[in-house]
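Colleague: fold the following, please.
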Amino acid sequence: MAVKIGVISLGCVKNRVDTEEMLAELQGDFEFVQDMQDADIMLINTCAFINDAKEESINTILEAEQQKKFGKLKGIIVTGCLPERYRERLKQMVPRVDAFLGTAAYKDIRKAIEAVVAGGSFSSYPDQTIDETFSKRVLTTVPPTAYVKIAEGCDNRCSYCVIPDIRGKYQSRKPEYILEEIASLARDGYSEIILIAQDTTGYGKDLEEDIDLAKLLDRAAQIPGVKWLRVLYSYPNGITDELLEVMCRHDNIVKYLDIPIQHTDDEILQKMHRRNTWKLTEEVVNKIRNASDDFIIRSTVIVGFPGEKRENVIHLYQTLKKYQFDRLGVFSYSQEEGTPAAEMDGQIDDEEKEFRRDSVLNTQSSISLDRNQARVDKVYDVLVEGFDEHSGLYYGRSYAEAPDVDGKIFIKTQEPLETGRYYPVKITMAYSYDCIGELER
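Modeller: Below is the predicted model:
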């Protein structure tokens, strides 16, 4: 009888791609189960980016340990960022876990399972060397959307961030393997391809050949079957004229840029060890707006950073109101051990951080409402993702909404719609994060 494997993937979409690659390594010899109560072995791919993510990962592991103690679960395998970051310390915290794999060890997943099935233990923490080949994956996203990782690691060394320590230096995948993967996905019916990395605009800087994100997009856009080519996680410094020209030239490269600015006050940006001043970012935002009125800009900011004063937050409010980002994620600063920011003076208490976060979110809510209301009476291609039983409406996304992080478009129609297909929808009503539209005939 085949060993039954339960899989839980936590954290970002980059983690999800790692999980999909591990699933591909296990194809053919194991049975995957949806109900964790039925699993013989549980595989938990963890996140350790901020405290909330670590807490979620630890709680998930502890629940699995309880299931192992009192249920049928025979083994627990923990992979990803948490074991990579804490190693021996984590082993002591969760003694019932049987195997630990670091962020570069996904190809060892079969060895780990075989060891656990045999009653043993297993650990693997290889050096952070990117897989140069086109890796097979078992897609866990709903068609026709798929993520493609173009690079691993990060060189930016922001003072609050542990990613370079967990994921290593920046390493780009070779373009031929990325393009082969996109072509394979497109042949299988995946028409929305989302390129991801810790910093997508850094792509190619470590490769000998003349390649960067703009050139990669130019080639990827010519692959048959790709309707939406989307890019996430772009550093402001990397938004070049060439990149914008390529995005505007190809209709299937969506005019959507995800640019984490983290703050707008130079005093805080300097403490964050960000490589850009606000003036530089300001120039980038203006350049994007001038390139096309259709561009959607999403960003993220951190509030409550050590030493952040009221005037720094006021500067953030004022700048957000001036530049009117379409989408904004707001995070309270997380004090991560081992980072320079964790040792800085002027740490801010959690209650004040949450107050600042809520205040910025309220500011952005009115901005997002204005931006969405400007879409009323316009027609968009909408990718239908499902049916909402509560409202009785289908819902989906246009090019202006990325999966998971942005709002939805709810569709009024008497016709049955097919999940995974694109339909023309006219926006009739707008809220801060979601819109309502009607099927355009």
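Colleague: make it CA atoms for all contacts and neighbour counts henceforth
Modeller: Fine.
Colleague: buried stuff in the lengthiest helix in the chain?
Modeller: The longest helix of the chain (DSSP state H) is helix 350-373. Within helix 350-373, the residues that qualify as buried are 353-354, 356-358, 360-361, 364-373, counting by 16 or more other Cα atoms under 10 Å.
Colleague: from the contact counts, what lies against that helix?
Modeller: Packing partners of helix 350-373 (3 or more Cα pairs under 8 Å, 6 or more residues apart in numbering; DSSP states H and E): strand 296-303, helix 310-323, strand 327-332, strand 422-430.
Colleague: in CSV: these, plus mean neighbour count and distance to residue 275.
Modeller: Below are the helices and strands packed on helix 350-373 laid out as CSV (neighbours: other Cα atoms under 10 Å; distance: least, Cα to Cα, whole Å):
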stretch, mean neighbour count, distance to residue 275
strand 296-303, 20, 15
helix 310-323, 15, 18
strand 327-332, 20, 20
strand 422-430, 20, 36
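Colleague: so can I have a markdown table of the ones you listed showing distance to residue 265?
Modeller: Compiled in a markdown table, the helices and strands packed on helix 350-373 are given as follows (distance: least, Cα to Cα, whole Å):
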| stretch | distance to residue 265 |
| --- | --- |
| strand 296-303 | 11 |
| helix 310-323 | 6 |
| strand 327-332 | 15 |
| strand 422-430 | 31 |
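Colleague: quick one, which of those is nearest to residue 33?
Modeller: Nearest to residue 33 among those is strand 422-430; the distance by Cα to Cα comes to 30.9 Å.
Colleague: centre of the chain to the closest one, how far?
Modeller: 26 Å (Cα atoms, centre = their mean, to the nearest Å).
Colleague: next one: stretch 252-269
Modeller: 15 Å.
Colleague: now stretch 148-157
Modeller: Worked out by Cα atoms, centre = their mean, stretch 148-157 lies 12 Å from the chain centre.
Colleague: before we move on, what about stretch 42-58?
Modeller: Distance of stretch 42-58 from its chain centroid, counting by Cα atoms, centre = their mean, is 15 Å.
Colleague: quick one: buried residues of it?
Modeller: 42-50, 53-54, 56-58.
Colleague: and for comparison, fold this next one:
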Amino acid sequence: MSRKKEVKREIKQNKTYCIKTFGCQMNENDSEKLAGMLKALGYTEEDDVEKTGLVILNTCSVRENADERVFGNIGAFKTVKKTNPDLILAVCGCMMQQPEIVNQITRTYPQVDLVFGTHNIHQFPELLHNYLTNGKRLIEVWEDSDTIVEDLPMDRRYPFKAFVTIMNGCNNFCTYCIVPYTRGREVSREPDRIFDEVKALADDGCVEVTLLGQNVNSYGNDLGEDVNFASLLRQLNTIEKIKRIRFMTSHPKDLTDEVIDAIADCEKVCNYIHLPIQSGSTRILKKMNRKYTQENIIERVKKIKERIPGVAITTDLILGFPGETEADFQETLKVIKACEFDSAFTFLYSIRTGTPAATMDDQIPEDVKHDRINRCLEVLHQISHDINQGYQDQIVEVLAEEPSRNNPKRLTGRTRTGKLVNFSGDASNIGKQLLVKITAAKTFSLDGEIIEQEATHGTIDPHDDSIPANS
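Modeller: Here you go, the predicted structure:
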């Protein structure tokens, strides 16, 4: 393949940065690490790309439209660099783990100066230094890694809550998914290192942690018999200053009774589970290589709801997978109604080059996909509305997170079941656990009013009337 001759740039260093993040919480966590490394190098944040010295696009490759968004952003920087010629544009993340994407950037986007991947994010300061020294485009992408680099500096978006990566990679190879090719095989962190990180976060004022992994239920499979996700939850539950423990994401095939019991027993583990089923058709699940059946899904959800009163369960759904018939779609609707998910992230199937599903026969027409997703949303939204009505006039514990985007005089936060609550309050309440009375239950959110500035009652089940609504 012929490549254009690289031209050395004379760079006037501007020690400001802007990071644009695409994709999941793992990417958000990586961006916090990149920001931490930059601040350790003396950089400060600057949102205006016309003024900043460095822009990092941290990319996602799960959905086709994510790729299109990233390429659209990269393309825009051709114009930006005309007004800000000293700008350094770096692109990293999951998309860069695909050789064809890197080749496309090399051929088509000369405005990109630095490219690196998910496995060598810790190399970023060195790569940046090399680029600043040489002034030539630098591409450094590791194909894989069997270790997790510890103790990277972190610039957390919120002082009161944090992401904590407990493992990287995935061994499942679902036929539609590119993640095992971009994040590599499963590698778990040692539990003592995780415990120490969470304890340090707690000592620094953090009250909520979200444990991250492509499949947290597989945590510890590579570490030994005595280490698993349930034992990790129980260990972290003993950290005094931590008030809430969340996790993302669970694979249904690995959600064991032991994990369900740990969630039920540990008062700090939130009664919320994200359980991506993807389809309700056993036939389609087999084509997806998901390794469970419709019956398994319904049984697991029933077990969860029996063991964890007041639990909220959300899911992911892919509509229009290759070969999906109307009968398969009806099977998915059957499972949605049987499980009564609080909400769902719904996606139209999109071809990911390099995955088995990309070459499957019977690709579904776009109009059929859109019809099915619309009918699916009608069912999901009604269930969400009915569940949220159970919160009307109840008093719930809310962690206030930030001002409302639509009204700066109001705050937003989440219950322990992950429900979004909007309520009146000032910035002094951000980071606090509040008792909030729900005054309006909507399909996608709840409205409320503060009745106590700091929650002292502990965990509150929204369907438990032990705290009267008029207290």
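Colleague: circling back to that earlier point, so which of the helices and strands packed on helix 350-373 of structure 1 gets nearest residue 124 of structure 1?
Modeller: strand 327-332 (32.6 Å).
Colleague: what packs against that closest one?
Modeller: strand 296-303, helix 350-373.
Colleague: what sits against residue 15 of structure 1?
Modeller: The contact partners of residue 15 of structure 1, taken as Cα atoms under 8 Å, 6 or more residues apart in numbering, are 9, 45, 46, 47, 80.
Colleague: nearest to residue 298 of structure 1 among these?
Modeller: Ranked by distance to residue 298 of structure 1 (Cα to Cα), the contacts of residue 15 of structure 1 are led by residue 47 at 22.8 Å.
Colleague: hmm, back to that, can I get the buried residues of stretch 42-58 of structure 1 in JSON lines with distance to residue 221 of structure 1 and secondary structure?
Modeller: Below are the buried residues of stretch 42-58 of structure 1 laid out as JSON lines (distance: Cα to Cα, whole Å; DSSP: H, G, I helix; E, B strand; the rest coil):
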{"residue": "42", "distance to residue 221 of structure 1": "39", "secondary structure": "strand"}
{"residue": "43", "distance to residue 221 of structure 1": "36", "secondary structure": "strand"}
{"residue": "44", "distance to residue 221 of structure 1": "35", "secondary structure": "strand"}
{"residue": "45", "distance to residue 221 of structure 1": "32", "secondary structure": "strand"}
{"residue": "46", "distance to residue 221 of structure 1": "33", "secondary structure": "strand"}
{"residue": "47", "distance to residue 221 of structure 1": "32", "secondary structure": "coil"}
{"residue": "48", "distance to residue 221 of structure 1": "34", "secondary structure": "coil"}
{"residue": "49", "distance to residue 221 of structure 1": "32", "secondary structure": "coil"}
{"residue": "50", "distance to residue 221 of structure 1": "35", "secondary structure": "coil"}
{"residue": "53", "distance to residue 221 of structure 1": "35", "secondary structure": "helix"}
{"residue": "54", "distance to residue 221 of structure 1": "37", "secondary structure": "helix"}
{"residue": "56", "distance to residue 221 of structure 1": "37", "secondary structure": "helix"}
{"residue": "57", "distance to residue 221 of structure 1": "37", "secondary structure": "helix"}
{"residue": "58", "distance to residue 221 of structure 1": "41", "secondary structure": "helix"}
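Colleague: could the residues you listed be laid out in JSON lines, adding distance to residue 127 of structure 1?
Modeller: Below are the buried residues of stretch 42-58 of structure 1 laid out as JSON lines (distance: Cα to Cα, whole Å):
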{"residue": "42", "distance to residue 127 of structure 1": "25"}
{"residue": "43", "distance to residue 127 of structure 1": "21"}
{"residue": "44", "distance to residue 127 of structure 1": "21"}
{"residue": "45", "distance to residue 127 of structure 1": "18"}
{"residue": "46", "distance to residue 127 of structure 1": "18"}
{"residue": "47", "distance to residue 127 of structure 1": "19"}
{"residue": "48", "distance to residue 127 of structure 1": "18"}
{"residue": "49", "distance to residue 127 of structure 1": "19"}
{"residue": "50", "distance to residue 127 of structure 1": "23"}
{"residue": "53", "distance to residue 127 of structure 1": "24"}
{"residue": "54", "distance to residue 127 of structure 1": "22"}
{"residue": "56", "distance to residue 127 of structure 1": "26"}
{"residue": "57", "distance to residue 127 of structure 1": "23"}
{"residue": "58", "distance to residue 127 of structure 1": "24"}
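Colleague: how about the residues you listed, which pair is most distant?
Modeller: For those, the farthest-apart pair by Cα to Cα is 42 and 50; their separation is 23.4 Å.
Colleague: dump the residue contacts of residue 436 of structure 1.
Modeller: So residue 436 of structure 1 contacts 409, 410, 411, 412, 427, 428, 429, 430 (Cα under 8 Å, 6+ apart).
Colleague: can you check residue 121 of structure 1 too?
Modeller: 98, 99, 112, 115 are the contacts of residue 121 of structure 1 under Cα under 8 Å, 6+ apart.
Colleague: and if we set it to 6 Å?
Modeller: Under the criterion of Cα atoms under 6 Å, 6 or more residues apart in numbering, the neighbours of residue 121 of structure 1 are 98, 99, 115.
Colleague: buried only: go through these for me.
Modeller: Neighbour counting with 16+ other Cα under 10 Å marks 98, 99, 115 as buried within these.
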